[in-house]
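Novice: Need coordinates for the below:
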Amino acid sequence: MTLTTHILGYPRIGAKRELKFAEESYWKGEIQQVDFLAEAQAVEAANWQAQVDAGISILTVGDFVLYDSVLTHAVRLGIIPARFKDAAKLNQVDQQFYLARGRAPNCSDVAALEMTKWFDTNYHYLVPELNSAQEFKADFSDLFAQVERAKAFNKPLKVVVPGLLTFLYLSRIVDTYETLETKQHTCECNITQREVAANQATLQFIDALLPIYAALFDELKARGVDYVQLDEPALVLDLEPEWQTAFERVYHLLQRRDGLKLIVATYFESLGANLNLAVNLPVAGLHIDISREKAGEFFWKKVIDQLPAHKILSLGLINGRSVWASDLTALNDIVQTAQKSLGDRLWLSSSCSLLHVPVDLDSEIIPAEVNGKLAFARQKLNELVALAQGNIYANAKLSPTTTQTFNLVAQSRPDTFSARFEAQQEKLKLPLLPTTTIGSFPQTTEIRAARAAWNKGDLTQAAYEAAMQKEIAYAIQQQEQLGLDVLVHGEAERTDMVEYFAGLLDGFWLSKFGWVQSYGSRCVRPPIIVGDIQRPNTMTVKWIQYANSLTDKIVKGMLTGPVTILNWSFPPAHRSRREVCLQLAEAIRLEVADLQAAGIGIIQIDEAAFREGLPLRKADQAEYWDWAVKSFKHCSSSSRIDTQIHTHMCYSDFKDCLQQITTMDADVITIETSRSGLQLLEVFHEQGYPNAIGPGVYDIHSPRTPTADNMRTVIDAALKTIPAERLWINPDCGLKTRNWAETKAALAELVSMAKQVRQELESQAA
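Specialist: Have a look, this model is predicted:
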């Protein structure tokens, strides 16, 4: 008997990043909306066709969105924050882009929605902003249009919708009402707001959303939809009692008895303590992710044992976050055991949406050592169908070869921050409120053209290096003219902050077309770790030395930290993350030593993904923090007392890991604050963070140019919580996605405001 197959979602960028390029062309005004939507729908149709061609039983509809599924759902529900008042002029497509980017045609520039990580992945979602008097005006017409287009494929349809409770869990309340007993902060949009700190406050909107969900289900049923997949990954978290009770209430009120089958989808972890809650929700079926189960746990057996006899169980067998080929023999044993208990109530699926892996492996030239060991999204469809049909075959040996004896003991700097800070101030002689950027500058057309010609062999190594030196010289010149205090070389030679280093370290394979969506139109190409990590040569020294030779100002050395390289790569199938991370830390430690020997006095070790890999369950987090912190401290351990170590973190919730950030003991941390408001700085202050901080004073992911007043708001708020001598002024993140006109305009405002505040502070001290 062939079992029912489906997936939770498919990559929406297109095999050749068609959606990205169409989106960016539309934003630039190069194509009309009708043409953009035609290109987007072509990708959508190709995704459906891939599922049909593979033999997937049920077609997944609604996972294809233009920017982010949480954002799309918020706009469909009419959740438009007050500062986006011009959104009323726009249709749903442009409303989504306006909320995500802070800019739209014929609209005022405003602060974009907060963006943060989707659970423990490198995908970012846009955080919906509710107010205490929120009204919902639902419009699902675009989803219904998708359903009608999908009917042409003559398959049973399953529509994906964000679960009501996970949507509320991921949202936040932002209000202007004086009656709310909450902490006040001022956002970069310069609107005084109040944020409800307890996340269960969003539960107040259940009663308003229930009839909207019920009406949506009725309409989908009327249109011939067979199943609705309600994504509720919040069910794998350590839920508070209020949320557990809410799940019971919501699904008892939403249960349908008239043909439409609701499937609650959980992923990224096992259900843990929420097992009894999840299996007893009054729905037709439950999806669980077994790819994240611990060795020997067999949690899926517990689910089967407690699942009511009438329910479907969808087993997430094919790992939607790994590029390694599945062990079909081992998975088939699970299928056979589960089928004995469930019969045709057993469905087979991907563990989560496949948007976290590249689209198709067929276009790659695969090296012999990993040939037959990999599977991208298209190949995972084939694996899924093979399992369902009992067509079991053995893949190549899955574990990459490890030859190096691993006995590395993590090291750390011996001196205290206060001693280092004094030595660094004496050496560097930085002004009060020093200004800098996070590292990268615009990746121009000229840079991309030179790199493409070099990769094709049309440009010699010497000519390519000369082209990059020209771009570095331009970046240094612009920074000097702007008046920045600490400069960067701009990273013209780097395609990506992780991919660049992976290409210079042993133990990685870089795919050519393995793009994965990070947010919106931003795509990354995660390296694949295939063996031991070693640094055969220096990686950054010659570029930083060249930049340093062009100016009398300080130029930072720019490195990516070991935790971020690991979390933004596809890890090996059968090696511990701790071992791999410490190998990476050793490679970065050697690079720090070489930069220091070359005369570089400030070295930034970016750890943008430091929190991202944190296990979702508190019981599992201590082990991660142990090796993550030790890895960072190890890679900075080769620095002298007067060498200043910076790190950078962004677009994650750091409130629950400040102790670990403090233990990392970087001399300066630069963090994102403009999208998330300044509540993070309050946390740093409340918990007594002792080292220097550079809060981002403007959002680089928005094309809007921030005003000096916007930046002054952030600086003034920061000075209330951070001593002036430990405060840096910088943007939120790197500037590679912006153009030079935007970059120079924003940085000119940044430098001007920093100098103004510096003068005021010096006058007060005089």
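Novice: make it CA atoms for all contacts and neighbour counts henceforth
Specialist: Noted.
Novice: Please state the offset of the strand or helix carrying residue 49 from the chain centre?
Specialist: Using DSSP states H and E, residue 49 maps to helix 33-54. Distance of helix 33-54 from the chain centroid (Cα atoms, centre = their mean, to the nearest Å) equals 24 Å.
Novice: list the helices and strands the helix or strand just after that helix packs on?
Specialist: Following helix 33-54 in sequence order, the next helix or strand is strand 59-61 (DSSP H and E). For strand 59-61, the helices and strands in contact under the criterion 3 or more Cα pairs under 8 Å, 6 or more residues apart in numbering; DSSP states H and E are helix 33-54, helix 141-150, strand 157-162.
Novice: Enumerate the positions of the longest one that are buried.
Specialist: Of the residues in helix 33-54, those buried under the neighbour-count criterion (16 or more other Cα atoms under 10 Å) are 33, 36-37, 39-41, 43-45, 47-48, 50-52, 54.
Novice: And for stretch 300-320?
Specialist: Applying a neighbour-count criterion of 16+ other Cα under 10 Å, the buried positions in stretch 300-320 are 300, 303-304, 307, 311-320.
Novice: same check, this time on stretch 510-528
Specialist: Along stretch 510-528, the positions that meet the burial threshold by neighbour count (16+ other Cα under 10 Å) are 510-511, 513-528.
Novice: quick revisit: of all the helices and strands packed on strand 59-61, which one comes closest to residue 598?
Specialist: Distance to residue 598, taken as Cα to Cα, is lowest for helix 33-54 among the helices and strands packed on strand 59-61, at 48.9 Å.
Novice: Any chance you could list what contacts that closest one?
Specialist: The set of residues that contact helix 33-54 without belonging to it, under Cα atoms under 8 Å, 6 or more residues apart in numbering, is 10-14, 18-19, 22-23, 26, 59-60, 64, 66, 150, 153, 378, 381-382, 385.
Novice: Where helices are concerned, which of these count?
Specialist: In helices, judged by DSSP state H, the following of these are found: 18-19, 22-23, 26, 150, 378, 381-382, 385.
Novice: so which of these comes closest to residue 113?
Specialist: Among these, residue 23 lies closest to residue 113 (Cα to Cα), at 18.5 Å.
Novice: My guess is that closest one contacts residue 94. True?
Specialist: No. Using Cα atoms under 8 Å, residue 23 makes no contact with residue 94, being 11.1 Å away.
Novice: gap between the residue nearest to residue 321 when sequence neighbours are not counted and residue 28?
Specialist: On the basis of Cα to Cα, 6 or more residues apart in numbering, the spatially nearest residue to residue 321 that is not a chain neighbour turns out to be residue 356, at 5.4 Å. Using Cα to Cα, to the nearest Å, one gets 27 Å for the distance from residue 356 to residue 28.
Novice: please give me the structure for this one as well, since I'd like to look at both together:
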Amino acid sequence: MAQSSVLGFPRVGPMREVKKALEAFWSGKSSAEELQKVATTERLRTYSIMKEQGVEIIPTGTFSLYDHVLDISATVGVVPPQYANSGLNELDRYFAMARGHQKNGVDLPAQEMQKWFDSNYHYIVPEFTEDSTFSLQSTKPIDDFVEAKKAGYNARPVIVGPITLIAIGKVGAAAKSESFDTMTLLPKLAAVYGELLAKLSEAGAEWVQIDEPVLCLDRAASLSSEFKQTYESFAKAAPKLNILLATYFGRLDKNLDFVKDLPIAGLHIDLDRAPEQLDAVLAAVKDKKTVLSLGLVSGRNIWKTDLTAALATAKKAIEALGDAKRVIVASTSSLQHTPITTANEKKLPADVLDWFSFATEKCAEVATLAAALRDASSASSILEANEKSIKARRDFEKNSNPAVRERLAAIKPEDYNRKSDFSVRSKVQREHLKLPLFPTTTIGSFPQTKEIRAYRARFTKGDISSEEYEKFLEDEIRDVVKRQEAMGLDVLVHGEPERNDMVQYFGELLEGFVFTQNAWVQSFGSRYVRPPVIVSDVSRPTAMTVRWSKFAQSLTEKPMKGMLTGPVTILNWSFPRADVSREIQARQIGLALRDEVTDLEQAGISSIQVDEPAIREGLPLREEDHTAYLKWAVESFRLATSGVTDACNVVSHFCYSDFANRQIMESILNLDADMVSIENSKAGAKILRTFRDVKYSQDIGPGVFDIHSPRVPTSEEMYERIVAFTKVLDKSNIWVNPDCGLKTRTWDECTKQCEAMVQAAIKARKELA
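Specialist: Prediction:
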């Protein structure tokens, strides 16, 4: 009969135990042994949760202390020479690759991070050169499997596939040529994977899940021979091991033509993101013995699954294949993109909480579907309750705000455009702001200290009054402004002490969102966020940031930036509604922000930053879907920012974006921002050449230091980066800033980093003027 499975599980711990253990280890307050003890406890806890919910096939190897991509890189030896030859032990080297290392005479920057396909999860980018060699340097996948097997679980090891690993990697700095084709390394890498698979088989694994989400991209169509050769080599290396090839986040499309003939025992497909692919997949595998894993329960959203509809899909697959044993009911992807359990939510109204399904509940949904396929009567009461819950949510969604929809319908073409072109605006703004060459600024946030978090918690609990809390925030802003003036920065920010998160903060002040207490989702490493949930039409009942920006400006003669999160980022970093399009939701948020932007300017704020780091991650995986998405994404930003005068300096910020993508670059041009700041400290001039090639004429602030690392680069190191910028860009258009916000750094770290940055800018003014 059909079995149940999930592709992975959150790794933070029910109350963020792993985050706390990591940060204690990094700060020197606990040992490596204590950290590993917590890791073992949480791994076994996740297996237990899945089994208790009824999941029959338990994934292993998905738990990570930082990043599953970094895990497989460390396992098969994708380790750049500077880390391999650092003299650090295995764990310290692992964390050096993730977040840098600067002590005991060892000075290593962190490796680059990028977004995992179209999710808000960041992975550590693998680096390759012509001289890369690979070897099995860790037994983590084997150890995790053996641990689960000994504990009595029906375990299936999970590893990121070699073709995806290379495809999401980059040419390392030590390469002889930037155009080096990294895929030429595949045979050497595949041989090490083959060794790993053989050892898993020897350890007793009967199945292994190999994740190849690259198969949902257009570029995979050119890799058919690479897939054929690689997976044939796997069949020879581990002939007794059944391979489940896992795809997710999109559709196979034409890649199915060669995937169906690979020597694999099973194929997993995402039927939430791409339900239309089912018929083609069924036709392709019908006459084979291939087991089909059906991704019916979303690993990306928090809504309850429509179990009746999912059950109908599973029955269709069984009927087409003729054997229920050839079907696995599964989550669409790893559940790491969802919170752990609704049981931790104590403040949501019961009727609202009933709409949701987090990782633990999704495990139960998968198990319910498998049970219903075996015996419909055994799950009848659950299916009936689920149907009532789905209907209740649909009924609520219909009762949206008609005023918001009417305003959206009344938008005119001129609402998307600034009053003048940048060539006119820039002259007005330079006169108004009176900035030096290479003006310095930061991206917005400064350290969220323990004291700030403690005061916020006390205010949330009602232990202090609004007046006490606001007085505390004013004192924090005074301190931040004084610190920035002492650093010598040119354009200041208020530091955002009132904000818990760059999306959650705005969601809490907008109509149409609901919020959780403990629905944490991993962004990277020990960084977790609680995405808001959009449940109805979005509007702004009152000003959100004006009070704090206006107060901060009153403390200084220097320009103060207003700080907002853009409409597409708010959408992409929230869990969106399921009943209306993402386009409608983005435009509604854009209208709400438009009111805030104009209010900020009227309050005397002459520079307003509207961050859109998530435009890239919302980009559909297939190129044919790009144009429509980018059109409404750009228009949503312009809707938010086009209501101000020429004197207002509109800024946007981007990190982890795909600037090599021509459509992305054209979209950034079309935003018509006066200045964009970008994450660039680890990219050198490569990204900037792309800006030059598309004739980008507005101002740009390439990051000169990595904010995810505690490492403090020297001012000379930053100066050399500025010099490199001037070889690609017009110096009159260059701003100097960090890669991103500084909320995760300590004051000691970011003060030293910013002071070095200012000194670098001062030297550049003298030397390059």
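Novice: Quick one: end-to-end length of stretch 451-464 of structure 1, please.
Specialist: Using Cα to Cα, the end-to-end distance of stretch 451-464 of structure 1 comes to 7 Å.
Novice: contacting residues around the aligned residue in structure 2 for residue 514 of structure 1?
Specialist: Residue pairing (TM-score structural alignment): residue 514 of structure 1 is matched to residue 519 of structure 2. Residues touching residue 519 of structure 2, when contacts are defined by Cα under 8 Å, 6+ apart, comprise 338-342, 344-345, 530-531.
Novice: Buried subset of those as a ChimeraX selection?
Specialist: For selection in ChimeraX, the members of the contacts of residue 519 of structure 2 meeting the burial criterion (16+ other Cα under 10 Å) are listed in this command:
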select :338,339,340,341,342,530,531
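Novice: With distance to residue 405 of structure 2 and secondary structure as extra columns, can I get the contacts of residue 519 of structure 2 in a markdown table?
Specialist: Conversion of these to a markdown table gives the following (distance: Cα to Cα, whole Å; DSSP: H, G, I helix; E, B strand; the rest coil):
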| residue | distance to residue 405 of structure 2 | secondary structure |
| --- | --- | --- |
| 338 | 30 | coil |
| 339 | 31 | coil |
| 340 | 34 | coil |
| 341 | 34 | coil |
| 342 | 31 | helix |
| 344 | 34 | helix |
| 345 | 31 | coil |
| 530 | 27 | coil |
| 531 | 24 | coil |
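Novice: Aligned to residue 616 of structure 2, what sits in structure 1?
Specialist: Going residue by residue (TM-score structural alignment), residue 616 of structure 2 aligns to residue 611.
Novice: same question but for residue 164 of structure 2, I mixed them up
Specialist: When the two structures are superposed using TM-score structural alignment, residue 164 of structure 2 falls opposite residue 166 in structure 1.
Novice: Please identify which helix or strand holds its match.
Specialist: Secondary structure here is read from DSSP H and E; on that basis residue 166 of structure 1 sits in helix 164-170.
Novice: sorry, back to before: make a markdown table out of the helices and strands packed on strand 59-61 of structure 1 and add distance to residue 281 of structure 1.
Specialist: Supplementary listing: those in a markdown table, determined by distance: least, Cα to Cα, whole Å:
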| stretch | distance to residue 281 of structure 1 |
| --- | --- |
| helix 33-54 | 29 |
| helix 141-150 | 26 |
| strand 157-162 | 16 |
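Novice: So which of those is nearest residue 324 of structure 1?
Specialist: With distances scored as Cα to Cα, the stretch of these nearest to residue 324 of structure 1 is helix 33-54 (18.8 Å).
Novice: relative to helix 141-150, how tilted is that closest one?
Specialist: Helix 33-54 of structure 1 and helix 141-150 meet at an angle of 50 degrees, taking axes from the mean of the first three to the mean of the last three Cα atoms, to 10 degrees as the criterion.
Novice: Helix 33-54 of structure 1 vs structure 2, average distance?
Specialist: Once the two are superposed, helix 33-54 of structure 1 sits an average of 0.7 Å from its aligned residues in structure 2 (mean Cα distance after the TM-score superposition for structure 1).
Novice: which bit of structure 2 covers that helix?
Specialist: With TM-score structural alignment applied, helix 33-54 of structure 1 matches the range 32-53 in structure 2.
Novice: same deal with stretch 206-220 of structure 1?
Specialist: Applying TM-score structural alignment, one finds that stretch 206-220 of structure 1 aligns to the residue range 186-200 of structure 2.
Novice: The match of residue 514 of structure 1 belongs to a strand?
Specialist: No. The secondary structure assignment for residue 519 of structure 2 gives coil rather than a strand, going by DSSP: H, G, I helix; E, B strand; the rest coil.
Novice: measure it to residue 702 of structure 2 for me?
Specialist: Computed as Cα to Cα, the residue 519 of structure 2 to residue 702 of structure 2 distance reads 34 Å.
Novice: And what about the alignment partner in structure 2 of residue 748 of structure 1, helix, strand or coil?
Specialist: Under the alignment (TM-score structural alignment), residue 748 of structure 1 pairs with residue 755 of structure 2. Three-state call for residue 755 of structure 2 (three-state DSSP): helix.
Novice: In contact with the match of residue 164 of structure 2, which residues?
Specialist: 231-234.
Novice: out of those, which are inside strands?
Specialist: Among the contacts of residue 166 of structure 1, the ones falling in strands (DSSP state E) are residue 231.
Novice: Now the two most distant members of the contacts of residue 166 of structure 1.
Specialist: Within the contacts of residue 166 of structure 1, 231 and 234 form the most distant pair, 8.7 Å apart (Cα to Cα).
Novice: what is in contact with those two at once?
Specialist: Each of 166, 266 lies in contact with both residue 231 of structure 1 and residue 234 under the rule Cα under 8 Å, 6+ apart.
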